[in-house]
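Visitor: whatever this is, show me its structure:
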Amino acid sequence: MSVLLFGVAKDIAGVPVIDIPEHITDVAALKAWLYNSYPALQQLKSLMIAVNREYAGDGQLISSDDEIAVIPPVSGG
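Guide: Here you go, the predicted structure:
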């Protein structure tokens, strides 16, 4: 299963797309895996997960058919 990374999340991982283990089936497990694999992500004020272009809560189920993206905090001015 692939996950798209944007902004500083992409910078932290060093790549725009990562593959995650198949046993990850919800957003909470994805976040835990991301924080374990890329500890610097824990320093961000917020980290949103989008599933099929909709922001998703921790209980949202995910599958290999979904488009999953990691969206870090966005600053503007």
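Visitor: only C-alpha atoms from now on, for both contacts and neighbour counts.
Guide: Will do.
Visitor: tell me the SS of the most centrally placed residue in the chain?
Guide: With distances taken as CA atoms, centre = their mean, the residue of the chain nearest its centroid is Val70 (3.3 Å). Under DSSP: H, G, I helix; E, B strand; the rest coil, the three-state class of Val70 is strand.
Visitor: hang on, it packs against Asp11?
Guide: No. Applying CA atoms under 8 Å as the test, Val70 and Asp11 come out as separate, 11.9 Å apart.
Visitor: now do stretch 12-30: distance to the chain's middle.
Guide: Stretch 12-30 has its C-alpha centroid displaced from the chain centroid by 6 Å (CA atoms, centre = their mean, to the nearest Å).
Visitor: here is the second sequence; please produce its structure so I can put it next to the first one:
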Amino acid sequence: MSVTVVFLGPLRDMAAQAEMEVPAPLDWQGLLAAVGPDVADQLREARVNVACRGKVLSDKTALDARDGDEVALLPPVSGG
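Guide: Down below sits the predicted model:
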């Protein structure tokens, strides 16, 4: 039983991996512990979003990922 955490954009570089498997279920505190301190610091920023099962969470601290779910970590998008 596991959840796939997908790192996108600069978070991928910080994590030094594109994705990782973590035990299910996964909540906010579990996510912060699993991704390491540098990525966790970024996730605490309001501009970084978290998606679960393909939907961006309005309250990322309410994360409740279950077996087989994908959690995507979405850094802010820049451009013009």
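Visitor: picking up where we left off before, can you tell me what the residue nearest to the centre of structure 1 aligns to in structure 2?
Guide: Aligning on TM-score structural alignment places Val70 of structure 1 opposite Leu73 in structure 2.
Visitor: skipping adjacent residues, who's closest to its match in space?
Guide: Using CA to CA, 6 or more residues apart in numbering and skipping the chain neighbours, the partner closest in space to Leu73 of structure 2 is Val50 (4.9 Å).
Visitor: just list the residues touching the one you found, thanks.
Guide: Counting by CA atoms under 8 Å, 6 or more residues apart in numbering, Val50 of structure 2 makes contact with Val56, Leu57, Lys60, Val71, Ala72, Leu73, Leu74.
Visitor: where do the strands sit along structure 1?
Guide: For structure 1, the strands defined by DSSP state E cover 2-5, 17-19, 48-51, 54-56, 68-71.
Visitor: for Tyr35 of structure 1, find the nearest of the ones you listed.
Guide: strand 68-71 (11.9 Å; CA to CA).
Visitor: that closest one against structure 2, how far on average?
Guide: Comparison of strand 68-71 of structure 1 with structure 2 after fitting gives an average deviation of 0.7 Å (mean CA distance after the TM-score superposition for structure 1).
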